[in-house]
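Enquirer: sharing a model prediction with you, sequence too.
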Amino acid sequence: MHPQADILTITLNPAVDLATNVAEVIAGPKLRCAVPRFDPGGGGVNVARAVCKLDGSARALVAVGGAMGDRLLQLLAAENVPALPVAVSGETRQSFAVTDDSTGAQFRFSVPGELMTPTDAGHLLAAIAEQIPQDGFVVISGSVAPGLPIDFLSQIIAVTAPKGARVIIDTSGAALDRLIAHPATPVHLLRVDQNEAAQAATHPMTTIADSVAFAAELLARGVAKTVVMGRGAEGSVLVSQNHRFFSHPPHVKVRSKIGAGDAFVGAMTLALARGKAPCKALQWGVAAASATVSTKGTALCNLTHAEACFAKCQTDAL
């Protein structure tokens, strides 16, 4: 295993992911599905899984509750991903995906997590503060559970400061809107996808130049030191004060898009934790995402496939 800085991932709204397939998705009759696949899910959980699959190490701090929370921890243990469970009052949610064999289309369903209480929020923040790695990386990925304070991400960022940890964020919805609208300390890296960026910028991200311009605006406003913007199958843009890169993915057969963004964040974080240059870290992220979309259901990339994709990625300075 290569030397690396410590990585802690934080998942505030995890899920047990179920994936199956059926001959055809039609309304009305009972649809008899294939034997399902179960995986631990949620942004930070998948980031930690990806890091471990790529021969790195990461600890997954995860808010869990009820029997489904126990199931999630069992699934993490089966993959040898070190988990730091924080007990909360609500039951851990489920997500499920069904692939239509007749068309190859994938239907994805995500149910909301149960409402967290102020006590849950306090326990979570205290546990996070205790586990922050000195001079390591903290990845906050996925949605923020309902009931947590609107500024909960800012509270997490604040408790990382004394340890010198570098914060990487990949979130969406109101939490992302709040982070962009009210930046405090710039995070080390913010990843947004094309649709999230378009919504925040209130105009389409039609071209690579659009993505670069909006990323530069986020830097200037103090939101982040580095912004990575996904552009779907086209690739990803990285913008920092000194770097502007675009990485094109290789052509792969798309089987499932579940976890691709999380695999991207995991691979990129691992590369940075190993001291790789930003352009190489971006390339690793794109490679891992490409390897992930070519797997079935809720599976993620493996090292061999990610390495093969990495060799085929084209990364250019802008």
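Expert: Arrived safely.
Enquirer: C-alpha only now, for contacts and for neighbours.
Expert: Noted.
Enquirer: what about residue 89, how many residues nearby?
Expert: Residue 89: 15 surrounding residues under other Cα atoms under 10 Å.
Enquirer: show me the contacts for it.
Expert: Residues near residue 89 by Cα atoms under 8 Å, 6 or more residues apart in numbering: 65-66, 116-117, 120.
Enquirer: okay, these in TSV with neighbour count next?
Expert: Converted to TSV, the contacts of residue 89 look like this (neighbours: other Cα atoms under 10 Å):
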residue	neighbour count
65	20
66	14
116	19
117	16
120	18
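Enquirer: need the residues you listed in JSON lines with secondary structure and distance to residue 95, can you?
Expert: As requested, the contacts of residue 89 are arranged in JSON lines below (DSSP: H, G, I helix; E, B strand; the rest coil; distance: Cα to Cα, whole Å):
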{"residue": "65", "secondary structure": "coil", "distance to residue 95": "15"}
{"residue": "66", "secondary structure": "helix", "distance to residue 95": "16"}
{"residue": "116", "secondary structure": "coil", "distance to residue 95": "18"}
{"residue": "117", "secondary structure": "coil", "distance to residue 95": "22"}
{"residue": "120", "secondary structure": "helix", "distance to residue 95": "22"}
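Enquirer: report the two of those separated the most.
Expert: Maximum pairwise distance in these, criterion Cα to Cα, is 15.1 Å, between 66 and 117.
Enquirer: can you tell me which of the contacts of residue 89 is closest to residue 23?
Expert: residue 66 (33.2 Å).
Enquirer: all strands for the stretch 1-150 of the chain, in order.
Expert: Using DSSP state E, counting those that start in this stretch, the strands of the stretch 1-150 of the chain run over 7-11, 15-22, 37-41, 59-64, 83-87, 93-100, 106-110, 137-141.
Enquirer: adding another structure so you can compare the two:
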Amino acid sequence: MSRIVTLTLSPALDVATAVPRLYPDAKLRCAPPVYAPGGGGINVARAIQRLGGRALAVFPAGGSTGRHLTDLLSAEGVPSQALKVEQWTRECINLVERSSAQQYRLVMPAARLELDEQEQLLAALLALPRPDYLVVSADTSLGIAAPTVRKRSTVGAGDSMVAALTLKLAAGRQLAEAARYGVAAGTAAIITEGSELCRYADTEQLFAWLQQSAAGAG
């Protein structure tokens, strides 16, 4: 299996919760918070782990929120290398209004990295064994129609797609098959709640449907 490393410059401790309804000027009683590691590269590494692969997540981490994020990654069994920095790792809130099923994503500013911290992060990355795949950005587009599903959350859909695509390419699969697997994982993330990423069983089921559809179209 090829070696995959992800680099996240703006990690986050994601907090998912819900309220019955949003009202101005009132105390909103929230559901118990669910914490999860966040940030594009980190989510890619987490999704690769869920899909049966392995990736090393490299990122800066500061304060108690950074330690919490690192502990959560460790609990999931995701290999990571965190560089300790001065500013606290940001928290981002994913809030669902249950009466409308609408989701609100409150994204805090990323922690600022000092110049010496940037240099240390780059040095740590260069000190690693050379990876076959380095995932830095989750921005991509694919011309494959996704299956129609009931949307519960959009958090992590793009990251799940990039994770699955990278995992298949690392296994030597053709781009078309890897792209379909990416779409399947992105769609699988949409049917989960809060900050959840794709699930293996959902991804495999959707991928089988996409493969069958592609074969029929061919």
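Expert: Yep, it's here. Nothing here was measured: the structure is a model prediction, and the numbers come from that model.
Enquirer: before we move on, the earlier item: let's have the strands of the stretch 1-150 of the first structure in a markdown table, adding distance to residue 52 of the first structure and mean neighbour count.
Expert: Shown next, in a markdown table, are the strands of the stretch 1-150 of the first structure (distance: least, Cα to Cα, whole Å; neighbours: other Cα atoms under 10 Å):
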| stretch | distance to residue 52 of the first structure | mean neighbour count |
| --- | --- | --- |
| strand 7-11 | 11 | 27 |
| strand 15-22 | 18 | 22 |
| strand 37-41 | 13 | 23 |
| strand 59-64 | 9 | 25 |
| strand 83-87 | 12 | 18 |
| strand 93-100 | 22 | 21 |
| strand 106-110 | 25 | 14 |
| strand 137-141 | 14 | 27 |
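Enquirer: tell me the counterpart of residue 34 of the first structure in the second structure.
Expert: Aligned by TM-score structural alignment, residue 34 of the first structure pairs with residue 31 of the second structure.
Enquirer: residue closest to the middle of the second structure?
Expert: residue 43 (2.3 Å; Cα atoms, centre = their mean).
Enquirer: and the gap between it and residue 207 of the second structure?
Expert: 20 Å (Cα to Cα, to the nearest Å).
Enquirer: any idea what residue 52 of the first structure aligns with in the second structure?
Expert: Per TM-score structural alignment, residue 52 of the first structure is aligned with residue 49.
Enquirer: give the aligned equivalent of residue 169 of the second structure in the first structure.
Expert: Aligning on TM-score structural alignment places residue 169 of the second structure opposite residue 272 in the first structure.
Enquirer: identify the residues contacting that match.
Expert: Here residue 272 of the first structure is in contact with 278, 281 (Cα under 8 Å, 6+ apart).
Enquirer: look at it and tell me its secondary structure.
Expert: helix (DSSP: H, G, I helix; E, B strand; the rest coil).
Enquirer: what about it, distance to residue 159 of the first structure?
Expert: Taking Cα to Cα, one finds residue 272 of the first structure at 21 Å from residue 159 of the first structure.
Enquirer: same question, residue 90 of the first structure
Expert: Distance, residue 90 of the first structure to residue 159 of the first structure, using Cα to Cα: 25 Å.
Enquirer: cool, and residue 217 of the first structure?
Expert: Separation of residue 217 of the first structure from residue 159 of the first structure (Cα to Cα): 26 Å.
Enquirer: so the two - more neighbours on which side?
Expert: The neighbour comparison of residue 217 of the first structure against residue 159 (other Cα under 10 Å) goes to residue 159, with 17 against 14.
Enquirer: now that one: closest residue in space that isn't a chain neighbour?
Expert: residue 129 (5.7 Å; Cα to Cα, 6 or more residues apart in numbering).
Enquirer: could you check which residue of the second structure pairs with that neighbour?
Expert: Per TM-score structural alignment, residue 129 of the first structure is aligned with residue 126.
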